[in-house]
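In: When you get a sec, could you give me coordinates for this:
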Amino acid sequence: MSDLKQELKEKIITQLNLEDITIDDLQDDTPLFGDGLGLDSIDALELIVLLDKSYGIKLADPKEGRKVFETVQTMADYIEANRTK
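Out: I've put the predicted structure just below:
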């Protein structure tokens, strides 16, 4: 699981062009939206694309997306449970 979280942090930073953020800055429990990393709705769409391309996961329900994208940990847990790639 720690390998998945590391990979996920790298992909989030690359996909969202977070130039001022390093993997060490992004903790497993840092909120991705709001007061944490401060991502917005456009970033959420990018994360949905990332899940689809990298892990074969399609998110259709926005409410489900809110839960999945809370932290790196919640994303990793969801990927572990639902990945097809």
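In: CA atoms for contacts and neighbours, from now on please.
Out: OK.
In: quick one: furthest residue from the center of this protein?
Out: residue 20 (17.1 Å; C-alpha atoms, centre = their mean).
In: Before we compare anything, build this one as well:
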Amino acid sequence: MEQLVKELKQHLIEELNLEEITVDDIDTDAPLFGDGLGLDSIDALEVILILEKYYGVKLSNSAEAKPIFYSVRTLAEYIEKNKK
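Out: A predicted model of the protein is given here:
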């Protein structure tokens, strides 16, 4: 799980062009949107693409995205449960 968390943080940095941020700067349990990492709705679309591109995971229902997209940890847990 720790390896997945680290890998996920790296993908977020690369795909969202967060050049000034390192893997260590991202708190695994901090919110991704709003006060935490400060991502927005366009970034959410990129996160969906990261899940599909690197992990083969698709969100079946966009209504379920909010709790899944809360933090890096909740994303990693969702990937663990749903990757092919």
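In: The residue farthest from the centre of structure 1 pairs with which position in structure 2?
Out: In structure 2, the residue matched to residue 20 of structure 1 (TM-score structural alignment) is residue 20.
In: so residue 1 of structure 2 touches residue 76, yeah?
Out: Yes. Judged on C-alpha atoms under 8 Å, residue 1 of structure 2 makes contact with residue 76 at a distance of 7.3 Å.
In: okay, those two: which has more neighbours?
Out: Using other C-alpha atoms under 10 Å as the criterion, residue 1 of structure 2 and residue 76 rank with residue 76 on top: 24 against 11.
In: Chain neighbours aside, what residue packs nearest to the more buried one?
Out: Closest residue to residue 76 of structure 2 apart from its sequence neighbours, by C-alpha to C-alpha, 6 or more residues apart in numbering: residue 5 at 6.0 Å.
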